[in-house]
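Asker: can't give you the sequence, but here's the structure:
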């Protein structure tokens, strides 16, 4: 599905799973804000060569008018935009960068949770062999250590200003027992602060350099991976500070498509579903 006439100055490109996990690459026009005229292209698959072949059917004069395209850090998306919209700035979505940091925090939490599970299993076996009952340590909020690590998942995604009183107590216990998790959580928060507060690429570049130094000093491997990813894509990440553009519009549009698909479960023919979709958004 290709609608060249919907090509605008600011575009988003993203992928979504539509039918049975099949991936589609979707290009949308930000100016329409998810309404009629939003859909520029919907192409089955995510292979760069296939998508490029379709998008190059858009007249060159239209493609050359594109000044900015938001995307994630996937190499195929970067290549697609580079080849098809040569005059556009490529803007890495800040939320994908922040998501990497959140996932790094969760990786540490999960590692400690598996260790706690192993210790509890060993303690249960030892208690059975000794002929005594096993009573796990219960913390002041009623959690066991294993439960503390499992139940802390959601609070680590949130800013501490948004914690409930229960989450505040749980975080205090968690960070006291696992200071590495506290260090990782602070690093993820500091990265978000850079995106929220920096007003120019120059300031952001300096702040990211300082953040990178903190990552090097902390020695947390998962965050070193995040820092390397930021280094690899730093030009696209810094382009965010030109207009503070994100891929939120594309994510919202993808959610609309999935919701529309869920109301069309009785429609087995994907081509008919796409025809109905085009009537709404093309």
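Answerer: Done, it's in. Quick caveat: nothing in here was measured; it's all calculated off a predicted structure.

Asker: from here on, contacts and neighbour counts on C-alpha atoms
Answerer: Fine.

Asker: OK, contacts around the residue nearest to residue 76 when sequence neighbours are not counted?
Answerer: Take residue 76 and drop its neighbours on the chain: the residue closest to it by C-alpha to C-alpha, 6 or more residues apart in numbering is residue 48, 5.2 Å away. Contact criterion C-alpha atoms under 8 Å, 6 or more residues apart in numbering gives 76, 77, 79, 80 as the residues in contact with residue 48.

Asker: can you tell me how far residue 204 sits from residue 240?
Answerer: Separation of residue 204 from residue 240 (C-alpha to C-alpha, to the nearest Å) stands at 10 Å.

Asker: of those two, who's got more company?
Answerer: Relative neighbour count places residue 240 above the other of residue 204 and residue 240, with 22 against 19, counting by other C-alpha atoms under 10 Å.

Asker: which ones are touching that one?
Answerer: Residue 240 is in contact with 91, 92, 93, 94, 246, counting by C-alpha under 8 Å, 6+ apart.

Asker: switch to 10 Å and redo it
Answerer: Contacts for residue 240 were tallied using C-alpha atoms under 10 Å, 6 or more residues apart in numbering; they are 70, 89, 90, 91, 92, 93, 94, 195, 200, 201, 204, 246.

Asker: Got another one to weigh against that:
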């Protein structure tokens, strides 16, 4: 027995018998302090060992050296159950070649690094690393608890391609709840309906963009939830319309674009002067800009649904002339847009989550399937 190694190893009822190194690995030969083994069926305890089978189990590294534990798996024959019973070990699961703590360590490392990086540092194959991560991710699956405010959003799996993935997030906890490999409403509904009915009935608000499919999803899966069109998606739509007008009037240049789309209150004095010179060159562009700023002001100053609805209807009278299809889209969704004024619910947290999602995807070399990528996203952002 080596007291210092026993303390360092910190495994119950286990002692280090011998320790030796071979190449880049450290091997610890262990023996049990308790001579008796319990039957896993009836808990009968005996020291009459039927057979022992040595196994090697990978454990956490010590001083930068990979560690393997040499353990004898003891088997007894229970005279009461008339069955053979192999001893259960608290620190390693049946059929596994890694300790539980080592598998958890690999899981945490993969959340921060790529599979290849973990594989290199731990001297494991990429497949071994992925299998460990997937196993722990499955075990750590968490329920959604009882979220009250959700967001449905999408992102493209690959830049430049219209292959969208749907993400569901908890707005109050700023956490990712689900990633769905589809942008089709029926397929999204099928996945979300796997959640308990009681949990879905508890959702009070869902923030979405103006894609009609999301509203169908909310109605069918969250029957008690209010649909709230995210204000930032509305402003994005108007900004795009304003930018098209700028291009049609041939006011090109990134500087002009930035001056027009930036919130008026965030412009410094020099930018305000530049913007005024620009707007003076075209009354049409000036009116379009004022409409954009007026919509933002409506969002900031309206305190009730009724007030917001009245202001938006007045705004639409002028906006139809310049913004055309954009104004029609806003008018079509005006009731859900005005639901914002109840609790001022937005999908603002999704901007931060989307940034993290893109970063994780860039670091996810080795995750070749959607399911493995989904596991990593949920592991990092749940």
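Answerer: Thanks, I have the structure now. Everything numeric in this text was worked out from a predicted model, so none of it was measured.

Asker: Just give the TM-score of the two.
Answerer: Their TM-score after superposition, calculated using TM-score structural alignment, normalised by the length of structure 1, is reported as 0.78; 241 aligned residues with a C-alpha RMSD of 2.1 Å.

Asker: and of the contacts of residue 48 of structure 1, the nearest to residue 3 of structure 1?
Answerer: Using C-alpha to C-alpha, the shortest approach to residue 3 of structure 1 within the contacts of residue 48 of structure 1 belongs to residue 80, at 17.1 Å.

Asker: Looking at structure 1, which helix is longest?
Answerer: Longest helix in structure 1 by number of residues, with DSSP state H as the criterion: helix 94-130.

Asker: Can you tell me what residue 303 of structure 2 aligns to in structure 1?
Answerer: In structure 1, the residue matched to residue 303 of structure 2 (TM-score structural alignment) is residue 199.

Asker: any idea how far residue 223 of structure 1 is from its match?
Answerer: Between residue 199 of structure 1 and residue 223 of structure 1 the distance, using C-alpha to C-alpha, works out to 25 Å.

Asker: Tell me which of the two has more neighbours.
Answerer: With other C-alpha under 10 Å as the criterion, residue 199 of structure 1 and residue 223 differ in neighbour count, and residue 223 comes out ahead with 24 against 14.

Asker: Next, the contact list for whatever residue of structure 1 lines up with residue 333 of structure 2, please.
Answerer: Alignment note (TM-score structural alignment): residue 333 of structure 2 maps to residue 233 of structure 1. Listed by C-alpha under 10 Å, 6+ apart, the contact partners of residue 233 of structure 1 are 72, 73, 74, 75, 78, 91, 92, 97.

Asker: neighbour-wise, which of those leads?
Answerer: The member of the contacts of residue 233 of structure 1 surrounded by the most neighbours (other C-alpha under 10 Å) is residue 91, with 29 neighbours in all.

Asker: OK, contacts around it?
Answerer: Contacts for residue 91 of structure 1 (C-alpha under 10 Å, 6+ apart) come out as 12, 68-73, 78, 233-247.

Asker: Let me see the ranges of the helices in the stretch 201-350 of structure 2.
Answerer: Along the stretch 201-350 of structure 2, the stretches classed as helices by DSSP state H, counting those that start in this stretch are 212-221, 231-248, 254-261, 269-280, 283-301, 305-323, 325-332, 334-338, 340-343, 348-362.

Asker: hmm, back to that, got the contacts of residue 48 of structure 1 as a markdown table, with distance to residue 267 of structure 1 columns?
Answerer: Output for the contacts of residue 48 of structure 1, formatted as a markdown table (distance: C-alpha to C-alpha, whole Å):
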| residue | distance to residue 267 of structure 1 |
| --- | --- |
| 76 | 31 |
| 77 | 30 |
| 79 | 34 |
| 80 | 31 |
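
Asker: Would you agree residue 57 of structure 2 falls within a strand?
Answerer: Yes: assessed with DSSP: H, G, I helix; E, B strand; the rest coil, residue 57 of structure 2 lies in a strand.

Asker: That one pairs with which position in structure 1?
Answerer: With TM-score structural alignment as the criterion, residue 57 of structure 2 pairs with nothing.

Asker: hang on, residue 57 of structure 2 packs against residue 101?
Answerer: No: applying C-alpha atoms under 10 Å, one finds residue 57 of structure 2 not in contact with residue 101, separated by 11.5 Å.

Asker: Which one's more surrounded, these two?
Answerer: Neighbours were tallied for residue 57 of structure 2 and for residue 101 using other C-alpha under 10 Å; the higher tally belongs to residue 57 (18 against 14).

Asker: Appreciated, that's everything.
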